[in-house]
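> Predicted coordinates and the sequence they were generated for:
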Amino acid sequence: MRIIHSEDHRLHFPQAELSGGQFVTPFERPSRVEYVLNRLKERGLTDIVAPQAVDMTPVQALLDLGYLEFLETAWAAWKAEGMAGEIIAANVPARGMHMDRIPNNIDGKVGYYCHASETAITQGTWRAALSSVACAQSAQRLVAGGADHAFALCRPPGHHATADQYGGYCFINNAAVVAQMFTDAGAGRVAVLDIDFHHGNGTQSLFYDRSDVMFASLHGAPQDAYPYYLGYGDEKGAGAGEGLNLNYPMPPGTDYATWGAALDDAIAKITDWGAEALVLSLGVDAYKEDPISFFRLESNDFTDAGRRIGGMKLPTVVCMEGGYAIEAVGINTVNVLEGLQDA
């Protein structure tokens, strides 16, 4: 399996995250990638290459151009106002406020384009986000060219990013860009399967009314888990996308038997629909020791999940998402990839 990785991910390393009422070292940090790389090499998966240059065409087809301009210029604008620290949203438009008017002041713009204030922007965030989507795009090109699978070791992750908002550590939705590339190339039916513990609210919102992309997400019930305000089971899609949005919210303490049954149901629906290509949003934070999740999967469960997903025999691009039990993130990630290959 070809692995796409960029060292530019290191350019994004916020020094603080607001968690539990205090500032802590972000759970989403550069060392996550190092643990994955080390495990890949331990297991002999050494076909690791740098990405090709980013192609903004599919990105701009999905995302708001004003939002992209904001991401590119936010740091300079923030510093021009004399702000000393990293960019953290302090003001957001709430119920009863205007959602259709973008402030001129950078502090107001940050709140307008952010949906979760745990996510900070640094001087290197834009370049890191571009390198992350470049990894995803390079993986898609390999699979579109005939490879069975390719793994984009994306950082920052992407599945919480919407067309015009960042949050949940995500800035550009890598998996969605890959799906868009498949459809641009002529695929009529592309499935995005999200097994990250947290609901892929960004991916859902981008494809909710489209007939060419099915989205399926296995995640912590939004009553109990971030992103809280999306991911319920009755969100089925709208218009041309009616019935193509599949949410599997599950409660605290969910074990692999329950989680695996949801996975099997998603796989069956993707197969019955006739998907031509698969994008796997691979988060491994369903692991039992993840610090910001509440499922109970064991490390070997991820191998079995990979085998089940690989059993669909679909051309598959894997995009790295979450997973914050740092010392296990490499083991669990590679277990999925090996299961995928075994199938």
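Cool, got the structure.
> C-alpha only now, for contacts and for neighbours.
OK.
> can you tell me which helix in this protein is longest?
Using DSSP state H, we find that the single longest helix of the chain is helix 125-144.
> Residues contacting the next helix or strand after that one, please?
Toward the C-terminal end, the helix or strand that comes next after helix 125-144 (DSSP states H and E) is strand 149-152. Strand 149-152 is contacted by residues 1-5, 135-136, 138-140, 142-143, 315-320 when judged by Cα atoms under 8 Å, 6 or more residues apart in numbering.
> could you redo the last one with a cut-off of 7 Å?
If you take Cα atoms under 7 Å, 6 or more residues apart in numbering as the criterion, strand 149-152 is touched by 1-5, 135-136, 139, 142-143, 315-320.
> what's the nearest residue to Ala53 if we skip its chain neighbours?
Closest residue to Ala53 apart from its sequence neighbours, by Cα to Cα, 6 or more residues apart in numbering: Ala134 at 6.2 Å.
> contacting residues around the one you found?
Ala134 neighbours (Cα under 7 Å, 6+ apart): Pro51, Gln52, Ala53, Val54.
> quick one: contacts for the residue of the chain most remote from its centre?
Distance from the C-alpha centroid of the chain, by Cα atoms, centre = their mean, peaks at Gly82 (32.3 Å). Not one residue lies near Gly82 by Cα under 7 Å, 6+ apart.
> and if you look at Gly108?
Contacts for Gly108 (Cα under 7 Å, 6+ apart) come out as Asn91.
> which stretch of helix or strand covers it?
With DSSP H and E as the test, Gly108 turns up in helix 106-113.
> buried sites along that helix?
Ile106, Asp107, Gly108, Lys109, Val110, Gly111, Tyr112, Tyr113 (16 or more other Cα atoms under 10 Å).
> Got another one to weigh against that:
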Amino acid sequence: MMHAYFSDDQLRHHGKTFIVAGEKKPIPEVPERADILRTAVSRLGLELRAPDDAGMAPIAAIHDEQYLDFLQTIYREWREAGGSELVVPNIHPFDRNGPYPRHHTGKAGFHLGDTSCPVSETTWHSAYASAQTAISAARHVRDKGAHAAYALCRPPGHHASGNIAGGFCYLNNSAIAAQELRAKYDRVAILDVDLHHGNGTQHIFYDRADVMTLSIHADPMDFYPFFWGHAEETGAQEGHGFNRNYPLPLGSGDAVFLEALDRAMAAIDDFGADAVVVALGLDASRDDPFGGLAVSPDGFSKIGEKIGTLTCPTVIVQEGGYVSSTLAENLYQFLSAFGVTNKNTTLSEGPK
């Protein structure tokens, strides 16, 4: 049976509000998301295991030292300077090629790409625990010979680049998991099925040939993150890039999404992936408050079934999916169709 991982420390962060079309609105990335998703895991008969603490090294393999220091220290620095209860940027650099800022306001603008990633006193604790959840799932597959593992990551991660937070994401859990798998597997693919393009993941691996990034998402011409996620972004390896984007028209439902998934699965096969990370967003749901795509619960079942045909080791990392009437059902349908209870638990004998 698949192992699943979660830490209660992941519930400590709550960003509260962000700016949408000039108005302050509640952030939908709330601790309640994790509680709802846990009901689906329980319904599947899986035990949520507390992750081990692997320390900073796996996180530092993806994220810059300055950025990690910022996430751990900016709240105290901001508050001591008289700042508000949440660290929220009010200015951003034209580019990030100049000297690193000394002032707390400059640091916030440098590292926080939009207003959806406020930093509170507890943000680092939750982001760190979320990354450890992904690391434990990856190591269960990598070191124990397991076929698959699920990381209930919250906050999510796929919008975070090496040194910039964005879209509710602080540490890129899927990228961290993929790098962990690279210690054993020569070629790793990250298949992102979130409503939003995985721009942080793309940025981290864009010039690499050992990790393929694939993202199925609402068309960024009309939807967050707006600036990235176009089909022509194929990677920096000239003539042999390993990034694939599948932007879908707003409102697309099951059939359109599944056709794009077939193309992504074929690309993974052509790449010859030895292991796969699934960045599992559930916000493509027709019931999700973001409303960008219209995948049904049955559609998530079919997505899980298709991805479950992968014969290589697979780490499923939770990304988006916000509070709705079908959030738990969508996760249940995906994981049950993927085969959490009927696949062989190991690919080969490994350390117990």
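Sure, I can see it. Keep in mind that what you see is a predicted model, and the values were worked out from it rather than measured.
> Any idea what the TM-score is?
Once superposed, the chains reach a TM-score of 0.95 (TM-score structural alignment, normalised by the length of the first structure), with 339 aligned residues with a Cα RMSD of 1.5 Å.
> Quick one: the strands in the first structure, in order.
Taking DSSP state E, the strands of the first structure run over residues 2-4, 17-19, 22-24, 48-49, 149-152, 190-194, 213-220, 245-250, 277-282, 316-320.
> List the contacts of the spatially most central residue of the first structure.
By Cα atoms, centre = their mean, the first structure has its centre lying nearest to His159, at 2.8 Å. Applying Cα under 7 Å, 6+ apart, we find His159 of the first structure in contact with Cys170, Asn173, Ala175, Gly200, Asn201, Gly202, Thr203.
> thinking again about what came up before, gap between the equivalent of the residue nearest to Ala53 of the first structure over in the second structure and Arg139 of the second structure?
In the second structure, the residue paired with Ala134 of the first structure is Gln132, using TM-score structural alignment. With distances taken as Cα to Cα, to the nearest Å, Gln132 of the second structure is found 10 Å from Arg139 of the second structure.
> And Leu71 of the second structure, by the same measure?
Noted for Leu71 of the second structure: a distance of 25 Å to Arg139 of the second structure, by Cα to Cα.
> got it, and Pro51 of the second structure?
In terms of Cα to Cα, Pro51 of the second structure sits 10 Å off from Arg139 of the second structure.
> now swap in Ala21 of the second structure and tell me
41 Å.
> ok, the two, which is more surrounded?
Neighbour count, other Cα atoms under 10 Å: between Ala21 of the second structure and Arg139, Arg139 has more, with 20 against 6.
> could you pull out the helices for the stretch 201-343 of the first structure?
Taking DSSP state H, counting those that start in this stretch as the criterion, the stretch 201-343 of the first structure carries its helices at 201-207, 256-273, 299-310, 326-342.
> what would those look like in TSV with mean neighbour count?
Conversion of those to TSV gives the following (neighbours: other Cα atoms under 10 Å):
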stretch	mean neighbour count
helix 201-207	23
helix 256-273	16
helix 299-310	21
helix 326-342	22
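> Redo those as JSON lines? Include distance to His9 of the first structure.
As requested, the helices of the stretch 201-343 of the first structure are exported to JSON lines (distance: least, Cα to Cα, whole Å):
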{"stretch": "helix 201-207", "distance to His9 of the first structure": "21"}
{"stretch": "helix 256-273", "distance to His9 of the first structure": "30"}
{"stretch": "helix 299-310", "distance to His9 of the first structure": "25"}
{"stretch": "helix 326-342", "distance to His9 of the first structure": "16"}
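> Now check Gly188 of the first structure against the second structure: what is it aligned to?
Aligned counterpart of Gly188 of the first structure in the second structure: Asp186 (TM-score structural alignment).
> repeat for His115 of the first structure
By TM-score structural alignment, His115 of the first structure lines up with Gly113.
> How much space separates its match from Asn90 of the second structure?
Look at Gly113 of the second structure and Asn90 of the second structure: by Cα to Cα, they are 10 Å apart.
> Just list the residues touching Gln180 of the first structure, thanks.
Listed by Cα under 7 Å, 6+ apart, the contact set of Gln180 of the first structure reads Pro58.
> my guess is Ala129 of the second structure meets Arg12, correct?
No - the pair Ala129 of the second structure / Arg12 is not scored as a contact, 9.9 Å apart, by Cα atoms under 7 Å.
> more neighbours, those two?
With neighbours defined as other Cα under 10 Å, Ala129 of the second structure and Arg12 compare such that Ala129 has more, 26 against 19.
> Please tell me how far the more buried one sits from Ala151 of the second structure.
From Ala129 of the second structure to Ala151 of the second structure the distance is 11 Å (Cα to Cα).
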